[in-house]
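Enquirer: here are the coordinates; sequence isn't available:
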């Protein structure tokens, strides 16, 4: 899982060391050599787990989809951004601040009212 691109849809096989990486930054962090660049790239779709090749020189709009499962893998990358938020801002998003004050009712396991039975039977 890539910490640089949060919504990476494919893994790319580097032509220099033949290992799979989610982005070029992941390659630079783990390997000591520079990333070799080629026009033909080998991808592995993270949805269907199948591999396919694409030529970067002849890349068209229809090549933005996995040929096996039609997963759209060319999307705007979401990079993690540091942010400051106030806790408990919206209960629909984060409900950890709410306290459940409901009281559980006692279960009745019989069709007869067991607590009132001694008073009624006499």
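Expert: Looks like it arrived, so ask away. A quick note: this is a predicted structure, and the numbers were derived from the prediction, not measured.

Enquirer: contacts and neighbour counts: CA atoms only from here.
Expert: Fine.

Enquirer: how much space separates the residue most central in space within the chain from residue 1?
Expert: For the chain, the residue nearest the mean C-alpha position is residue 7 (7.0 Å; CA atoms, centre = their mean). Using CA to CA, to the nearest Å, residue 7 is found at 9 Å from residue 1.

Enquirer: list the buried residues in stretch 46-66.
Expert: For stretch 46-66, burial by neighbour count (16 or more other CA atoms under 10 Å) applies to 51, 63, 66.

Enquirer: now swap in stretch 98-107 and tell me
Expert: For stretch 98-107, it's none, nothing buried (16+ other CA under 10 Å).

Enquirer: here comes the other one, which I'd like you to weigh against the first:
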């Protein structure tokens, strides 16, 4: 999983070291050399696990989809942001911290009530 781009749909094979990365920032963190820029890119779809090549010079709108499973892999890159929240802050969102004070009723095992039986049998 890429920590730089949320919901990354493809892995990209770097042409310099021939390793798979989710984004260029992942390559920069793990390798000690610059990413080699090429126009032909090799992708691996994370949905169907199949590889395919795309030419970046002639990139159309139809090239935004996996040719095998039609998964839309060109999506807007959203970088995750750290957020601090208190657990149980809003009961409408998270009610795990609240105790249920309702009275539990006796579980009836059949339609015949044993406690009321003498009054009904006569």
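Expert: It's in. Computed from a predicted model, the values in this text were never measured in an experiment.

Enquirer: mind listing which of the buried residues of stretch 46-66 of structure 1 are in strands?
Expert: The strands, defined by DSSP state E, take in residue 51 from the buried residues of stretch 46-66 of structure 1.

Enquirer: and residue 119 of structure 1, what helix or strand is that in?
Expert: Using DSSP states H and E, residue 119 of structure 1 sits in helix 117-121.

Enquirer: mean deviation of that helix from structure 2?
Expert: Once the two are superposed, helix 117-121 of structure 1 sits an average of 5.9 Å from its aligned residues in structure 2 (mean CA distance after the TM-score superposition for structure 1).

Enquirer: now do that helix: distance to the chain's middle.
Expert: Here helix 117-121 of structure 1 is found 60 Å from its chain centre; the criterion is CA atoms, centre = their mean, to the nearest Å.

Enquirer: which residues sit against it?
Expert: Here helix 117-121 of structure 1 makes contact (CA atoms under 8 Å, 6 or more residues apart in numbering) with no residue beyond itself.

Enquirer: okay, buried residues for stretch 4-19 of structure 2 please.
Expert: For stretch 4-19 of structure 2, using 16+ other CA under 10 Å, the buried residues are 4-5, 8-14.

Enquirer: what's the closest of these to residue 20 of structure 2?
Expert: residue 13 (4.4 Å; CA to CA).

Enquirer: what sits against the alignment partner in structure 1 of residue 104 of structure 2?
Expert: When structure 1 is aligned by TM-score structural alignment, residue 104 of structure 2 is paired with residue 104. By CA under 8 Å, 6+ apart, the contact list for residue 104 of structure 1 is empty.

Enquirer: and residue 104 of structure 1, what helix or strand is that in?
Expert: Applying DSSP H and E as the criterion places residue 104 of structure 1 outside every helix and strand.

Enquirer: and it, how far from residue 36 of structure 1?
Expert: Taking CA to CA, one finds residue 104 of structure 1 at 64 Å from residue 36 of structure 1.

Enquirer: got it, and residue 15 of structure 1?
Expert: From residue 15 of structure 1 to residue 36 of structure 1 the distance is 6 Å (CA to CA).
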